[in-house]
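[1] Quick one, structure for this:
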Amino acid sequence: MKRPTKRRHHTVPKFYLDRFANGRHQLIRIELPGTKRNTLNVKDATVHTDFYLVEAEDGTWTDKVEDSLSEVEGAAATAIRTLIEDKPWPIPHQVREAIAGWTALQYLRTPAVRQAGSQILDMAVKLAIAAGGREEMRRHLEGIEGRPVTNAELDKMWEAMTAFDEYTLDAHPNAHIQTMSDLLPGTTRLFYSRAWNLVQFERKALITTDTPVVLLSGPGQDPSMPIGLATAGGVLVPLDRRVALIMGEVGVDDELTHGSAVIAQSLNQRLAHEARRYVFHNPEDSPLQGIVLPEPRTQEVETDDPGSFLREEPQE
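    Take a look at the predicted model:
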C-alpha cells in the first residue's frame, strides 16, 4: 500500500513566510500572549503533521491536496513578487487572479477554519441530543442495534452522552477539505472584485501571523460582532514586511497608499488581534512596539450550553 510521502504540511506556506524572514530564512516567532519567543527557519513554522491528508473511499489516505496547494502557491509567489518588485499599474489580470486565489485559499485552509467546523458539529450534535430527549435516543439506538434497548442500557448511554463537558466531537478532515473546495471559487471572485489598496512602507515593518488573512468591519458595523466574507467591510493581508493589501469596496478604483508609522501600528494591531497562537516578524524589525498581544484563541464559534436544553423526563 502506498503511504503518503508529504507529512509536514504548512498551514501558512514557506514562500509567503519568507517575505517576512531575513536572508537566512529566519523568523522571530512569538507565542501568544507574548511570553515566549524564539528564532526559527520558515520551513519549521506553521507545520501540522498530515493536516491536509484526505481519506479515500477505500480507507487509504492521500496527500494529493498538497499538490493542489503547491500549484496555487507557485502562481501566487510569482504574482506577489511581480506586484511588489516590478510594481505594474494597473494590476495585471493574471497577477490579480493569482493573488486573489491564494488569499482565498489561505483564508479557508487554516486550522481556525477546521476548528470552527468541529465546534459547530459538536454543538449541533449535543443540542440534538438534549432537545431529542431520552426516547429519541432510544429510537436511535434501537435503529442501530436492530433490537429493543433496555432501560438500563438507555440509562447508561444517556448518562454518557449528556455529560457534555466530558467529550468533544471533531469533524472528519475530509469535511474541511470539502469546505475549501466548495468555497474557494466564490471567495476568489469576491476578493478579485474588491478594490485593492496597496499600502507600501519604506521603513516601518509589518508582522504576519498563523492566520494572516483578516476580515475587517466596515462603516457602521460593530467591530465586536462576527464578520462574514460577504459582509466584511474589507480584507487585510500583509503580502510582505513592507507591503499590505487591503481589499475594500466593490466598484471603486484601486489605490496606492504611502504607509505611515500610524498606519503600520494600526495594521499590526489588527493582525495581532486575529492571530490564533503565533505572530511572526523579521529578526531585524521591531514591529510590536505599542502592540497589545491577545491571549491565544481556543474558541472559534460562540455556542449555547447544550445542558441548558435538557429537560426532566419521567423514567419508566
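[2] Every contact and neighbour count from this point should use C-alpha atoms.
    Fine.
[3] buried ones in the strand or helix carrying residue 120?
    Secondary structure assignment for residue 120, by DSSP states H and E: helix 111-145. Using 16 or more other CA atoms under 10 Å as the test for burial, helix 111-145 gives 111-123, 126-127, 129-131, 133-134, 137-138, 141.
[4] again, but for stretch 178-198
    180, 184, 187-188, 190-198.
[5] Go through those and flag which are in helices.
    Among those, the members found in helices (DSSP state H) are 180, 184, 187-188, 190-193.
[6] can you list those residues in CSV and add distance to residue 224?
    Shown next, in CSV, are those (distance: CA to CA, whole Å):
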residue, distance to residue 224
180, 26
184, 26
187, 23
188, 26
190, 23
191, 23
192, 26
193, 26
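[7] re earlier: what would the buried residues of stretch 178-198 look like in a markdown table with distance to residue 264?
    Shown next, in a markdown table, are the buried residues of stretch 178-198 (distance: CA to CA, whole Å):
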| residue | distance to residue 264 |
| --- | --- |
| 180 | 31 |
| 184 | 29 |
| 187 | 26 |
| 188 | 26 |
| 190 | 25 |
| 191 | 22 |
| 192 | 24 |
| 193 | 25 |
| 194 | 22 |
| 195 | 20 |
| 196 | 17 |
| 197 | 14 |
| 198 | 13 |
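[8] for comparison, sequence B:
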Amino acid sequence: MANIADEWPIPGDPNHFVGARHHTVPRFYLEYWADADGHIDVVEKPGGRRYRTVPKTASAETDFYTYIDLDGNPAGHMEQVLGVIEADASAAIGRITHPTFGQFPPPPDDMYAIATFIAFQKVRGRRRRREIETHADFYIKVQYSGLSRDAIKAMLEEQFGQVSPDQIAEMEDLVANLDEYEFVPDPNDHIRMMGELAQAIFPRLMRRHWYLSVFDEPVLITCDEPVIVYKSNPSPLRGYGMLDADEVWFPLNPSMLLILALEPQSVPARFTAPISTAETVNAHSTHSAYQNIFLYPGQPDIDAERLVDTPLFEVTAPADVILPDGANKPLKNRKTARRRKPDRK
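    Below you'll find the predicted structure:
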C-alpha cells in the first residue's frame, strides 16, 4: 500500500479540518442505509435505545482525528488523508453497488481503494481508541500494583535521580489507590498507530479471495465497527484476526455483503444468498458494534439478547495475581479521550 504521506502536500489546507466534526464511520457509507428522506436509525449499545438521525451527524465527533504536531499545534492532516481514502473508496463501492451497472469482481484499482478503506476502517474507530486506552490503563496498574516503599523508591530514582520523601509518599498513595484512577494516553497515540496498523492489514486483504453476497431484500445492518472478522470454529483459548480469520465481512449496503475469504469458495464471485445468512451477519455486526448500530428505518428492532455487553478484551493470570478492578468486565464508560480546543491568546 502506498504511503499517502509521501504524496504531500495534498491540495488544500489540512488545518481546515481542525475544529471540525470528524466521522469515525464515513458519511458516504452511512448514506447507503438512509431512506428516501435521508434518515437512518441508530440503536445504542448497551440498552437498545433507538432513534432517528441523518448520516451527517451520526458517528461524528469534533476533532477526533486532530493531533498535536511537533510544534505543539493542532493539525488536521489525518482527517485529510482519510478524506482522500474515503473518496476513492466511495467511487469504487459505487461501481459495485450501482443498481444497473454494478460490476463484480472489481478491477484492480478499485480493489486497492476498497482494501485501503477497509484497513483504515478497522483501526480508526472509537473502539480501537478505547482499546488502546484500556490496554494502557491495565498495563500501568499491573506494573504498579503491590509495589513496596523500597520498590517505589528504586523506581523513582531510576527515572528521576534523587527523590524526596514527599515524592515517595505521593507515589505510595497512588499505588494504594490505583483503582480510583484511570491512566489515559493522549489521542495522538491512536492517530500515530493508524497508518502503521492499516499498512499491515492491507496486504492481508488483497491476498484474500473476494466474493459478493447479494440479498433479495434490504436486510443487512451495519455498525460503528463495520469490518467483521469471522471464524467458524474459534479456539476458546486464543483470539483471531485479519491474518487467520476464515472470512472478513463488510456490509456494502443493506442488500450486499463483501466477503474476503482466506481460502477459495465453491460459489461464484457474485452470488445470491438466503435471508437466513443475513441473520448470522447481523448477529456478528451487533456483537462487533462498540456503541452504535445503524439500520435502514424500515428494518425491525434488534433482539435485546444480542445487545448484551461484553468486555473489550479478556486476560488470564495466575491465581496469585490480583487483576485491576474492571478487568474482564464490560466498560463502565464508552467515552474516549477528547482533543481539547487549545487556548487562543
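[9] for the ones in helices among the buried residues of stretch 178-198 of the first structure, which one is nearest residue 309 of the first structure?
    Using CA to CA, residue 180 comes nearest to residue 309 of the first structure of these, at 32.5 Å.
[10] show me the contacts for the closest one.
    Residue 180 of the first structure is in contact with 105, 108-109, counting by CA atoms under 8 Å, 6 or more residues apart in numbering.
[11] What lines up with it in the second structure?
    Under the alignment by TM-score structural alignment, residue 180 of the first structure pairs with residue 194 in the second structure.
[12] Could you pull out the strands in the stretch 201-345 of the second structure for me?
    Along the stretch 201-345 of the second structure, counting by DSSP state E, counting those that start in this stretch, strands occupy 209-214, 222-223, 228-230, 247-253, 256-261, 270-272, 292-295.
[13] ugh, wrong one, I meant the stretch 51-200 of the second structure
    60-62, 67-68, 74-75.
[14] Residue in the second structure paired with residue 171 of the first structure?
    For residue 171 of the first structure, the aligned position in the second structure is occupied by residue 185, per TM-score structural alignment.
[15] next one: residue 67 of the first structure
    Using TM-score structural alignment, the equivalent of residue 67 of the first structure in the second structure is residue 80.
[16] you'd agree that match is up against residue 18?
    No: counting by CA atoms under 8 Å, residue 80 of the second structure does not reach residue 18; the two are 10.2 Å apart.
[17] Looking at the strands of the stretch 201-345 of the second structure, which is nearest to residue 165 of the second structure?
    When those are compared by CA to CA, strand 292-295 sits nearest residue 165 of the second structure, at 48.6 Å.
[18] mean per-residue distance, the closest one to the first structure?
    Following the fit onto the first structure, the mean deviation recorded for strand 292-295 of the second structure is 1.0 Å by mean CA distance after the TM-score superposition for the first structure.
[19] show me the contacts for residue 46 of the first structure.
    10-12, 210.
[20] what residue lies at the spatial centre of the first structure?
    Geometric centre of the first structure, nearest residue: residue 110, 3.3 Å, by CA atoms, centre = their mean.
[21] Just give the nearest non-adjacent residue to that one, would you?
    residue 11 (5.7 Å; CA to CA, 6 or more residues apart in numbering).
[22] Quick check: the aligned residue for that neighbour in the second structure?
    Match for residue 11 of the first structure (TM-score structural alignment): residue 24.
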